[in-house]
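Visitor: Below is the sequence, then the predicted model.
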Amino acid sequence: MRVGESYYSVPYALVGQELDARLSARTVEVFHRGERVAAHPRSVVPGHDQTVATHLPEGHQQQLAWTPQRLLDWAAQSGPHTHALVQAILDSRPFPQQAFNACLGVMRLGQRFGAERLEAACRRALHFGTPRYKSLESILKNGLDRQPLPSPDRTPTPPLLEHPNLRGADYYH
């Protein structure tokens, strides 16, 4: 719940319920129907978020056990491409925790398809510049991880278009 410029957690069962807050110089207390349901140290930092783990649903509490390093350690066990892909997913978000669901999804794909296929799919996703969960899932579902990657020297270059209306860079100088 938002109190002033900061956010404080309440038990997830009370989300959407009418709550009251009592502020003191050092504490924020939250009440539901006159019963105190949460107490937090008062934050003076605007936008600060204070969350008590027991206020989260069980599935979210389990996510608190994960850290970026733990995810990377797991990924490294699958292989260097899996490690690089998980690192790219973590780096794609301003806060690593925002990428945890995608990283845990990669982990589930590894359980479903096996470490060898996951590593091949990660290699393919990285090769094509698409290090995202959805891309990885598509590669595995369509069996593209079993296809060879195109070699750089065999990649056809598109022919240059010629047309009277197309001008080169020299035209503009």
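Guide: Cool, the structure landed.

Visitor: rest of the way, CA atoms for contacts and neighbours
Guide: Will do.

Visitor: the helices in the chain, which residues?
Guide: 58-63, 68-78, 80-91, 100-113, 115-127, 133-141 (DSSP state H).

Visitor: Second structure for comparison follows:
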Amino acid sequence: MHVLCDDVRIAAHARRSKGGPRSTLAGHLPEHCAELGQRSRACWEDRAAAIDPEVLDYVRRVFDQDDALSMLRPVQAIVTHHEKFPPEPERAVAACRRADCCGAYRYETVNRILVQDLDPQPLSSQTGSRHW
């Protein structure tokens, strides 16, 4: 696939063998996003562990949803989001715990829990039935 700007080819991306929505060349990432080119599961687990062991446990369960690295982007979003709020690791832990209790392994869910301030709420027996 070729990327054009004003009819000038500015990049060429090889076709993805398994399809998929995007193919990114590391050199095309903005400097602040270069870390997202890191595709090693161990790298993202190490970063999650630096936040809190419970965040690491949750990230491992997100990764375990699929044998391939198809859950890499959700993990990257969850970890980088939590890294932005280092003074409050207890919120990261609580949000991951709540999402895990609901069987929700997406960034959007963890973010919604934080935005709606549901993380400090006690977990009830109904939490598993997707009551964020």
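Guide: Arrived safely. Keep in mind the model is a prediction, meaning the values are calculated, not measured.

Visitor: List the TM-score for the superposed pair.
Guide: Here the TM-score for the pair of chains, by TM-score structural alignment, normalised by the length of the second structure, is 0.64; 117 aligned residues with a Cα RMSD of 3.6 Å.

Visitor: follow-up on the earlier one: let's have the helices of the first structure in a markdown table, adding mean neighbour count.
Guide: Output for the helices of the first structure, formatted as a markdown table (neighbours: other Cα atoms under 10 Å):
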| stretch | mean neighbour count |
| --- | --- |
| helix 58-63 | 12 |
| helix 68-78 | 15 |
| helix 80-91 | 21 |
| helix 100-113 | 17 |
| helix 115-127 | 22 |
| helix 133-141 | 18 |
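
Visitor: Pro150 of the first structure is nearest to which of the ones you listed?
Guide: Nearest to Pro150 of the first structure, of all those, is helix 115-127, at 9.5 Å by Cα to Cα.

Visitor: Spit out the contact partners of Pro80 of the first structure.
Guide: Glu119 (Cα atoms under 8 Å, 6 or more residues apart in numbering).

Visitor: how about it, what's its partner in the second structure?
Guide: Correspondence of Pro80 of the first structure to the second structure, assessed by TM-score structural alignment: Pro53.

Visitor: gap between its match and Pro89 of the second structure?
Guide: 10 Å (Cα to Cα, to the nearest Å).

Visitor: just Ser17 of the second structure next, same as before
Guide: 39 Å.

Visitor: before we move on, back to that, export the helices of the first structure to JSON lines and tack on distance to Arg2 of the first structure?
Guide: Output for those, formatted as JSON lines (distance: least, Cα to Cα, whole Å):
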{"stretch": "helix 58-63", "distance to Arg2 of the first structure": "20"}
{"stretch": "helix 68-78", "distance to Arg2 of the first structure": "28"}
{"stretch": "helix 80-91", "distance to Arg2 of the first structure": "28"}
{"stretch": "helix 100-113", "distance to Arg2 of the first structure": "24"}
{"stretch": "helix 115-127", "distance to Arg2 of the first structure": "40"}
{"stretch": "helix 133-141", "distance to Arg2 of the first structure": "32"}
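
Visitor: which stretch among these comes nearest His32 of the first structure?
Guide: helix 58-63 (21.4 Å).

Visitor: Touching that closest one from outside, list them.
Guide: Against helix 58-63 of the first structure from outside (Cα under 8 Å, 6+ apart): Ala53, Thr54, Phe100.

Visitor: For the first one, which non-adjacent residue is spatially closest?
Guide: Across the structure, with Cα to Cα, 6 or more residues apart in numbering as the measure, the residue nearest Ala53 of the first structure apart from its sequence neighbours is Gln61 (6.0 Å).
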